[in-house]
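# Quick one, structure for this:
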Amino acid sequence: MSFTLKRFFLKTCIYAWQLFRGCIAFILVAGLGYCIFLVATSPDTSDSEEPVSTQPVCGRLSGKTIVLPRSYVVFWPEYEGASTWDKNSVHNKKGCEAELVSLPLVMTWPQLQPAKQSEYFRDGLRFDGLEVVIAPVEIEAFDLRTRLGALLGYAQGESIDVPAYIEGPGLYFVEHKDRTFPGVVNGYYWKEEGGKVETVFECLGSKGGQGYYNCRGEFVLNELDVLVKVGFTPEKLKDWNLIESSVSEFILSSVEK
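So this is what the prediction gives:
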């Protein structure tokens, strides 16, 4: 190839490269200008529509609508219909007119403010706040005594070991070996009024008999006919009555008037 032809070929390549760069620059500038145009001309929705992350969560429980700030809700609310893990759940009715199946919340104690969910996931069963789950009572004439027997692993009608009684919170108490881990001993507590079991909870024991590391209580909130489950660390056990009444009041205050 002659020197003249080589120089012509090189100049052609340089010219093509510069033209390519120019086209790219033009496209980028045009794209940026279009984005600016969209931002400038799009309607301001800051006053008319809340971001999804700040919209409240609501649904119906026992014919009443409950509304809560989304900041309290961990994971997501479960509505009547297919499970969230089922692809058909997209057809479930959602929102304030939909029936709730489960509403999981996390909150600080004793303030009952929204907890940092990052701390909840980090600490797991040793989370320092309260983990609350609200669900409708699905079985007519639901009986917490039956639930207590199931936790302890007793057969239907079998009498429970003679319990101790703890003054202060007014709870009955027995220890029982964990059914899954025989070397672990759990604590089981319940409250009775007039022969009726009103509260039941289980405190999970640590291996080696080094006390409990998490407790989970259950009680029925009769005003809404819902089952409330509360998870907490065992040092709060002495405050159970206050926890139960405070959580009940918090839930009832969230019912839409």
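# Please count neighbours and contacts with C-alpha atoms only from this point.
OK.
# Next up, the contacts around residue 145.
By C-alpha atoms under 8 Å, 6 or more residues apart in numbering, the residues touching residue 145 are 196, 197.
# chain center to whichever strand or helix holds it: distance?
Applying DSSP states H and E as the criterion places residue 145 in helix 144-152. A distance of 25 Å separates the centroid of the chain from that of helix 144-152, by C-alpha atoms, centre = their mean, to the nearest Å.
# Please tell me how far the residue nearest to residue 143 when sequence neighbours are not counted sits from residue 101.
Leaving aside its sequence neighbours, residue 143 sits nearest to residue 197 (C-alpha to C-alpha, 6 or more residues apart in numbering; 7.7 Å). With distances taken as C-alpha to C-alpha, to the nearest Å, residue 197 is found 24 Å from residue 101.
# For the following helix or strand past the helix holding residue 145, name the packing helices and strands.
On the C-terminal side of helix 144-152, the nearest following helix or strand under DSSP H and E is strand 164-166. Secondary-structure packing of strand 164-166 (3 or more C-alpha pairs under 8 Å, 6 or more residues apart in numbering; DSSP states H and E): strand 171-177.
# Next, the structure of the following sequence, for comparison with the previous one:
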Amino acid sequence: MQPVIDFIAFAARWLVCLLMLLIAFHGTEVMDLIAKWYFGRYTPQERVELERQGKLRPIPTTVCGRLGGHVFEVDLNYMQSWVEYEGKRAWEKDFGDNKTGCDANVVSLPLVMSWPGLQPEGEGAYLSHVTDDRLSVVLEPYYKAGQDLSYLRDLYQGPKASHVRGKLAFDSTLGLHTVAIANLLFKKETDALYWSEDQGQVNFVMRCLGSTWEGPYFLCEAFYVIEHLETFVRLKFLPSNVSAWQAIKRQSEAFVYANLKKIPARFDTDPPLTSLPGG
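Sure thing, here's the model as predicted:
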């Protein structure tokens, strides 16, 4: 019996590798074909009847979960990959048994959307990459008090003075402090570290990754905290959009508030944002 089990496990690993290779060379078309095969076995009329009888689960159109105690729901077409709920991580056994839905706590919610506009990417969103007109937004719970990200800035600067490759400066065009630092993985590459300060606290950190082959930088990652919602936001966009960092931060935060099922009562008279997408 054990040889059979070993063969099944071996075959499963190769199928996963094959799927990854197909996605790498053919993009999300592979996932679309699988989805159409799975969901397309029934006509719309047959699906409605089977769902009514409880013999078929409805196809979800949204993803829902709790962030900082607040229920967040977003159109499925925004999803860049699967949502992770509290419990087992994606690589652990029984990950599929985690509690899901609007009453479950979200650990990671990866989204992708157009820029500008923050519109859903549709069926092509899954596993898509950032471009000049597309950015990635990942929402995670934030467990620290306040929104000071000094620790993150200091982490990127590194424990050794040699990690910093330039003098601290202030970029008046961007309105950000900046310094050149060594890449954490490829020491020959030089990254650009930026941050914003308000009353001695760092409220925005951005790192643009250096690249010898694709110009000075090939990707920028930015981080900030929505303190009222205890939510940590990770952004990814191309260097061509760095000049729009304030608009990206402001609009992505508005997007989060716009997709809360109910804005917290304490903000009813003094909301943190004066406008939301579509408003």
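# How close are the two chains, by TM-score?
Once superposed, chain against chain, the TM-score is 0.74 (TM-score structural alignment, normalised by the length of structure 1); 214 aligned residues with a C-alpha RMSD of 3.0 Å.
# I'd assumed residue 144 was in contact with the residue nearest to residue 143 of structure 1.
Yes: assessed by C-alpha atoms under 8 Å, residue 197 of structure 1 is found in contact with residue 144 at 5.7 Å.
# Report the buried residues of stretch 119-129 of structure 2.
Neighbour counts using 16 or more other C-alpha atoms under 10 Å place 120, 121, 124, 125, 126, 127, 128 of stretch 119-129 of structure 2 among the buried residues.
# what's the span of stretch 219-233 of structure 2, first residue to last?
End-to-end span of stretch 219-233 of structure 2 (C-alpha to C-alpha): 17 Å.
# ah, wrong one, I meant stretch 99-107 of structure 2
Counting by C-alpha to C-alpha, you get 12 Å between the two ends of stretch 99-107 of structure 2.
# what's the matching range in structure 1 for that stretch?
The alignment of stretch 99-107 of structure 2 onto structure 1 (TM-score structural alignment) covers residues 93-101.
# Can you list the neighbours in contact with the matching stretch?
Stretch 93-101 of structure 1 is contacted by residues 57-61, 65-67, 77-81, 135-136 when judged by C-alpha under 8 Å, 6+ apart.
# if you set the cut-off to 7 Å instead, what comes out?
Residues outside stretch 93-101 of structure 1 that contact it (C-alpha atoms under 7 Å, 6 or more residues apart in numbering) are 58, 59, 60, 61, 65, 78, 79, 80, 135, 136.
# In strands only, show me the residues you listed.
Using DSSP state E, the subset of these located in strands is 58, 59, 60, 61, 65, 78, 79, 135, 136.
# counterpart of the third one in structure 2?
In the superposition onto structure 2, residue 60 of structure 1 corresponds to residue 66 when matched by TM-score structural alignment.
# Now for that match: which residues touch it?
Going by C-alpha under 7 Å, 6+ apart, the list of residues near residue 66 of structure 2 reads 72, 102, 103, 104, 105, 106.
# How about residue 232 of structure 1?
Neighbouring residues of residue 232 of structure 1 by C-alpha under 7 Å, 6+ apart: 128, 129, 130, 131, 214, 215, 216.
# Can you tell me what it aligns to in structure 2?
Under the alignment (TM-score structural alignment), residue 232 of structure 1 pairs with residue 237 of structure 2.
# The aligned residue in structure 2 for residue 69 of structure 1 and residue 226 of structure 2, how far apart?
Residue 69 of structure 1 maps onto residue 75 of structure 2 when the alignment is built from TM-score structural alignment. From residue 75 of structure 2 across to residue 226 of structure 2, the span is 21 Å (C-alpha to C-alpha).
# and what of residue 157 of structure 2?
Here the criterion is C-alpha to C-alpha. By it, residue 157 of structure 2 lies 24 Å from residue 226 of structure 2.
# follow-up on the earlier one: what's the mean gap between the helix holding residue 145 of structure 1 and the aligned bit of structure 2?
Compared with structure 2 after fitting, helix 144-152 of structure 1 deviates on average by 1.0 Å (mean C-alpha distance after the TM-score superposition for structure 1).
# buried sites along that helix?
Using 16+ other C-alpha under 10 Å as the test for burial, helix 144-152 of structure 1 gives 144, 145, 147, 148, 149, 151, 152.
# hang on, the earlier thing: make TSV from the ones in strands among the contacts of stretch 93-101 of structure 1 and add distance to residue 176 of structure 1 to it.
Output for these, formatted as TSV (distance: C-alpha to C-alpha, whole Å):
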residue	distance to residue 176 of structure 1
58	39
59	38
60	38
61	35
65	40
78	33
79	35
135	27
136	29
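# host element of residue 191 of structure 2?
Applying DSSP H and E, one finds residue 191 of structure 2 within strand 190-198.
# right, I mislabeled it, should have said residue 220 of structure 1
Take DSSP H and E as the rule and residue 220 of structure 1 turns out to sit in strand 212-221.
# Tell me how far that strand lies from the chain's centre.
That offset, for strand 212-221 of structure 1, works out to 16 Å (C-alpha atoms, centre = their mean).
# Nice, that's everything, thank you.
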